[in-house]
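Chemist: With the sequence up front, the predicted model follows.
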Amino acid sequence: MRKCNSVMVAFMLVCSLALAGCGTNNGSTSGASNAAAEANGAASNTTATDGASSAEASGPLTINQALPDKEILSKGPDGESAVSAKTLQLTEEELKKIKSGNYTAAISMHYAGNDWSKAQLNGLRDTFAKMNIKIVATTDANFKAETQVANIETILAKKPHILVSIPVDAVSTASVFKKAADEGVKLVFMDNKASGLQAGKDYISVVSADNYGNGVEAAHILAKAIGEEGEVGVIYHDADFFVTKQRTEAFEKTIKDEYPNIKIVDRGGIVGPNDGEKVAAAMLTKHPKMNGMFVVWDVPAEGALAAARSAGRNDLAISTIDLGTNVALDIAKGGMIKGLGAQLPYDQGVAEAILAAYSLLGKEAPAYVAVPSLQVNKENVLASWKTVYHSDAPAAIQDMAK
């Protein structure tokens, strides 16, 4: 993350990085403890014990093979080519070996109070249960690097075989993750790795969405919505974080390469998730002919939607990344948000658990794994919700889609 002179700005950057990878935040930060407790049966910032069920699983264990069969376009944090999560598999024999091993796991989240985090946790918990791996700790750092460091120290005292985590800050948490690796804990990272750690030596793999692919999908959606011509603005994440940079890079390159009659007339950076409305309002004032806007994830896209409404610009087309509740509602009713590229967090959690099992078996694991991108629009929003979250869309979204 970029160095900042202001402590407050640094803190906002940490928070925004976490949100950028995670989709919508349906509650305030102060509600993180309740959200984490609801999702995990644990209080925020404390270590909780989850008992893995003795769920029986027959046959091989794989990622949902009904996911889109697409080339993965993203690169890993060290420039690695991606391997599709759909290629991961435990054979029935391998699964039996894991189930008989009496293994334990822990999960250290940056924040557990949003849809993305809850879906990740559900995927991890369901898959570990199928492996008879007991989850001995689930923690929520509430966006605070120092809290995550303390959480992991507490986790290490429980001596788990596996730790799955997303670093709040790649640099300031690096030493505690290195300590875990040195103690023989099998590390699997979500979205980004701790700084200085090496795949195959210190950690097993990094698992993420195909963020580049989702940026491409967002570009095609917006281009179609404005008839493949006009002026568009880009609201990007003004931080040195490879996940959000890939989204914006993919969107801009796709527009420039494939839609010669669309011009990107302005770019505005956001530091935190609540900056979208301010940046979008300034763009719309400066460019009254602007007919399209890309916003790097769904929460600031909600702000852009509010800015367009305030400006009387109900004709503006918006595309974004991440299928959160509020943007799904707008898509379902045919509003200004025309569609988005969606992450698949439940399946990301499944992939992380399978990769942890690879390490226990001594099975070679790819350094970087990604789940396919998913284009979401008005026609498929309900089906997409079920694909993303492995549950039916909330009643409000279903009603709006009718």
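Modeler: Good, I have the coordinates.

Chemist: going forward, measure contacts between C-alpha atoms and count neighbours the same way
Modeler: Will do.

Chemist: what secondary structure does Leu73 sit in?
Modeler: For Leu73, the assignment made with DSSP: H, G, I helix; E, B strand; the rest coil gives coil.

Chemist: how close does Pro160 sit to Tyr111?
Modeler: Pro160 sits 21 Å away from Tyr111, going by CA to CA, to the nearest Å.

Chemist: So for those two, which sits in the more crowded spot?
Modeler: Ranked by neighbour count (other CA atoms under 10 Å), Pro160 and Tyr111 place Tyr111 first, with 30 against 21.

Chemist: and Ile397, that's in a helix?
Modeler: Yes: under three-state DSSP, Ile397 sits within a helix.

Chemist: Contact partners for the closest residue to it other than its chain neighbours?
Modeler: Closest residue in space to Ile397, ignoring its immediate chain neighbours: Leu329 at 5.3 Å, by CA to CA, 6 or more residues apart in numbering. Applying CA atoms under 8 Å, 6 or more residues apart in numbering, we find Leu329 in contact with Ala396, Ile397, Met400.

Chemist: In which helix or strand does Val206 reside?
Modeler: strand 205-209 (DSSP states H and E).

Chemist: contacts for that strand?
Modeler: Applying CA under 8 Å, 6+ apart, the contact partners of strand 205-209 are 76, 187-193, 199, 343-345, 348, 351-352, 355, 365-373.

Chemist: What about those, which are in helices?
Modeler: Judged by DSSP state H, the contacts of strand 205-209 include Pro345, Gln348, Ala351, Glu352, Leu355 as members of helices.

Chemist: ok, now which ones touch the first one?
Modeler: Under the criterion of CA under 8 Å, 6+ apart, the contact list for Pro345 reads Trp116, Ser117, Ala119, Gln120, Gly123, Ala209, Val388, Tyr389.

Chemist: What distance do you get for the fifth one to Pro160?
Modeler: When you say that, I think you mean Gly123. The gap separating Gly123 from Pro160 is 19 Å, by CA to CA.

Chemist: for the last one, same thing?
Modeler: When distance is defined by CA to CA, Tyr389 is 28 Å away from Pro160.

Chemist: Test my guess that Lys378 contacts Met336.
Modeler: No: the pair Lys378 / Met336 is not scored as a contact, 11.1 Å apart, by CA atoms under 8 Å.

Chemist: quick one, which of those two is more surrounded?
Modeler: Ranked by neighbour count (other CA under 10 Å), Lys378 and Met336 place Met336 first, with 23 against 19.

Chemist: so what's the more buried one up against?
Modeler: Residues near Met336 by CA under 8 Å, 6+ apart: Leu305, Asn314, Asp315, Leu316, Ala317, Ile318, Asp330.

Chemist: which of the residues you listed are buried?
Modeler: Among the contacts of Met336, those classed as buried by 16 or more other CA atoms under 10 Å are Leu305, Leu316, Ala317, Ile318, Asp330.

Chemist: in this protein, which spans are helices?
Modeler: Ranges of helices in the chain, per DSSP H, are 7-20, 32-40, 92-99, 115-130, 145-157, 174-182, 211-225, 242-258, 276-286, 298-310, 325-332, 345-361, 381-389, 395-401.

Chemist: Put this next to the first one:
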Amino acid sequence: MKRNLALIAATGAVLIAVSGCSSAGSSDSQAAASANPAVQKAEKALADIVSGKVLSKGPHGETAAPASSADMTEEEIAKVKALNATAAIAMHYGGNDWATAQIAGLKSEFGKLGIKVIATTDANFKPDQQVSQLETLATQKPDLIVSIPTDPVATESAYEALAAAGIKLVFMDNVPNGMTAGEDYVSVVSADNYGNGVVSAYEMAKAIGGKGKIGVIFHQADFFVTKQRYQGFKETINQEFPDIEIVEETGIAGPDFAGQAQVSAGAMLTKHPDLTGIWAVWDVPAEGVMAAARAAGNTNLKIATEDLGTNVAIALAKDQLIVGLGAQRPFDQGVTEARLGALSLIGKDLPAYVAVPALPVDHSNVLDAWKQVYHADPPASIVDSYKK
């Protein structure tokens, strides 16, 4: 807990220290931006969010419990180690920085707890593929499965079968329909996705001075946390910034999220030549928006998003196109999921929903944010891109 508070404090110090800085331009333009009431509102809201307050509710309206709810005593750790338990990790999609970090957090913590990971699967966003993978995992009889369901309806029966077999389930982000925390599964862990949507709205408003026409590219799927991001972004823009108009919204279903976002963004830029910015639901679609902007020769487009992937981090470091984002802390989420699963094996009662606070990221703090998100130094490609 002390470490988390230190990280939050460090992030807040960075944001407060650079308050009023614009992404490019002279000191006169920086002063003008800082004097803009909309920019001031956005900067204050971002500084407040750094306090660690969680804005999301759980999939059944639960109030978020902090990650510290999964803290373990030395006695509890010893009990878990004595079990020689096994676990599996069943991802919805593994081909991004977020998934890689979440798996790393899980494996790191499972290793410390003496829990052997016997399988890791990737459904590539295909529910039928995930159902088949879960059926195969059931035959391996792990004590615990940590998983992110691709679809709350299509995967329900498969997860119910695992629960009926006595396998403990901890979910990431999404929960199958009809399943009850404490009975059918242990808990669900996510970032404050609504809060990250709010963060990206304020980053967008700050970048465009609280005025202009923008487009939105959302996730066209029944997926709990990505809907929260969209709601957090859209509600904040509509309620807080009357001079920002959302003129176009497009959903993308994947699995080629970058390619579909590029097509959607290109169409928006053609239809609305005066478009000021585009919001993308996470970093991979944002990469497609960047490609569309470059293809259109629109280097002034402002793009806000969620998740600190490598390519958007490079753009932030260069101060190009990406103006800010709300980052998850996937490594910490993985650690929390592993601990909740471990505690369930020794019979401890646990909260139904645990959320990790949003992390505002812009050009000024992208290098420090990378360390907080991934528990590692940023790669050379990001460091070398940073404007001094």
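Modeler: Sure thing, it's come through. Nothing here was measured: the structure is a model prediction, and the numbers come from that model.

Chemist: Any idea what the TM-score is?
Modeler: Here the TM-score for the pair of chains, by TM-score structural alignment, normalised by the length of the second structure, is 0.83; 342 aligned residues with a CA RMSD of 1.9 Å.

Chemist: sorry, back to before: among the contacts of strand 205-209 of the first structure, which are in strands?
Modeler: Mapping these onto strands (DSSP state E) picks out Leu187, Val188, Phe189, Met190, Tyr368, Val369, Ala370, Val371.

Chemist: Gln328 is in contact with Gln372 of the second structure, correct?
Modeler: No: counting by CA under 8 Å, Gln372 of the second structure does not reach Gln328; the two are 9.8 Å apart.

Chemist: Provide a list of residues in contact with the residue lying closest to Pro273 of the first structure once chain neighbours are set aside.
Modeler: Nearest residue to Pro273 of the first structure, sequence neighbours excluded (CA to CA, 6+ apart): Pro300, at 5.2 Å. Residues near Pro300 of the first structure by CA under 8 Å, 6+ apart: Pro273, Asn274, Asp275, Gly276, Glu277.

Chemist: Next: Thr226 of the second structure.
Modeler: Neighbouring residues of Thr226 of the second structure by CA under 8 Å, 6+ apart: Asn193, Phe218, His219, Val281.

Chemist: That one -> the first structure?
Modeler: Under the alignment (TM-score structural alignment), Thr226 of the second structure pairs with Thr244 in the first structure.

Chemist: quick one on the thing from earlier: most surrounded residue in the contacts of Thr226 of the second structure?
Modeler: Counting by other CA under 10 Å, top hit in the contacts of Thr226 of the second structure: Asn193 with 32 neighbours.

Chemist: check contacts around that residue.
Modeler: Each residue near Asn193 of the second structure by CA under 8 Å, 6+ apart is listed here: Ser56, Val225, Thr226, Gln228, Arg229, Gly232, Gln328, Ala358.

Chemist: can you check Ser319 of the first structure too?
Modeler: Counting by CA under 8 Å, 6+ apart, Ser319 of the first structure has contacts Ala218, Ala219, Ile221, Leu222, Met293, Phe294, Val295, Ala301, Ile337, Lys338, Gly339, Leu340.

Chemist: nearest spatial neighbour of the aligned residue in the second structure for the first one, skipping sequence neighbours?
Modeler: Ala218 of the first structure maps onto Ser200 of the second structure when the alignment is built from TM-score structural alignment. By the measure of CA to CA, 6+ apart, the closest residue to Ser200 of the second structure outside its immediate chain neighbours is Leu325, 4.9 Å from it.

Chemist: Give me the neighbour count for the residue mapped onto that neighbour from the first structure.
Modeler: In the first structure, Leu325 of the second structure lines up with Leu340, judged by TM-score structural alignment. Under the neighbour criterion other CA under 10 Å, Leu340 of the first structure is assigned a count of 33.

Chemist: surely Leu340 of the first structure meets Leu323?
Modeler: Yes: taking contacts as CA under 8 Å, Leu340 of the first structure lies within contact range of Leu323: 7.3 Å.

Chemist: shared neighbours, those two?
Modeler: Val376.

Chemist: returning to what we had before: check contacts around the residue nearest to Ser200 of the second structure.
Modeler: The contact partners of Leu325 of the second structure, taken as CA under 8 Å, 6+ apart, are Asn196, Val199, Ser200, Glu203, Ala304, Thr305, Glu306, Asp307, Leu308, Pro360, Val361, Asp362.

Chemist: go with 6 Å
Modeler: Shown in contact with Leu325 of the second structure (CA atoms under 6 Å, 6 or more residues apart in numbering): Ser200, Ala304, Thr305, Glu306, Val361.

Chemist: Which among the contacts of strand 205-209 of the first structure count as buried?
Modeler: In the contacts of strand 205-209 of the first structure, burial by neighbour count holds for 76, 187-193, 199, 343-345, 348, 351-352, 355, 365-373, counting by 16+ other CA under 10 Å.

Chemist: can you list the buried ones among the contacts of Met336 of the first structure in a markdown table and add distance to Leu156 of the first structure?
Modeler: As requested, those are exported to a markdown table (distance: CA to CA, whole Å):
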| residue | distance to Leu156 of the first structure |
| --- | --- |
| Leu305 | 44 |
| Leu316 | 51 |
| Ala317 | 48 |
| Ile318 | 45 |
| Asp330 | 44 |
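
Chemist: ok, which pair from the residues you listed is furthest apart?
Modeler: Maximum pairwise distance in these, criterion CA to CA, is 13.0 Å, between Leu316 and Asp330.

Chemist: against the second structure, where does stretch 186-205 of the first structure fall?
Modeler: The aligned range for stretch 186-205 of the first structure is 168-187, by TM-score structural alignment.

Chemist: Can you give me the end-to-end span of that stretch?
Modeler: For stretch 168-187 of the second structure, the first-to-last residue distance is 10 Å (CA to CA).

Chemist: Enumerate every residue touching the counterpart of Val164 of the first structure in the second structure.
Modeler: Matched to the second structure by TM-score structural alignment, Val164 of the first structure sits across from Val146. By CA under 6 Å, 6+ apart, the contact list for Val146 of the second structure reads Ile89, Leu169, Val170, Phe171.

Chemist: Neighbours of Gly114 of the second structure, how many?
Modeler: By other CA under 10 Å, 18 other residues sit near Gly114 of the second structure.

Chemist: Aligned to it, what sits in the first structure?
Modeler: Aligned partner of Gly114 of the second structure by TM-score structural alignment: Asn132.

Chemist: So its match is in contact with Ser100, correct?
Modeler: No: applying CA atoms under 6 Å, one finds Asn132 of the first structure not in contact with Ser100, separated by 7.7 Å.

Chemist: And the residue nearest the centre of the second structure?
Modeler: By CA atoms, centre = their mean, the second structure has its centre lying nearest to Gln328, at 3.8 Å.
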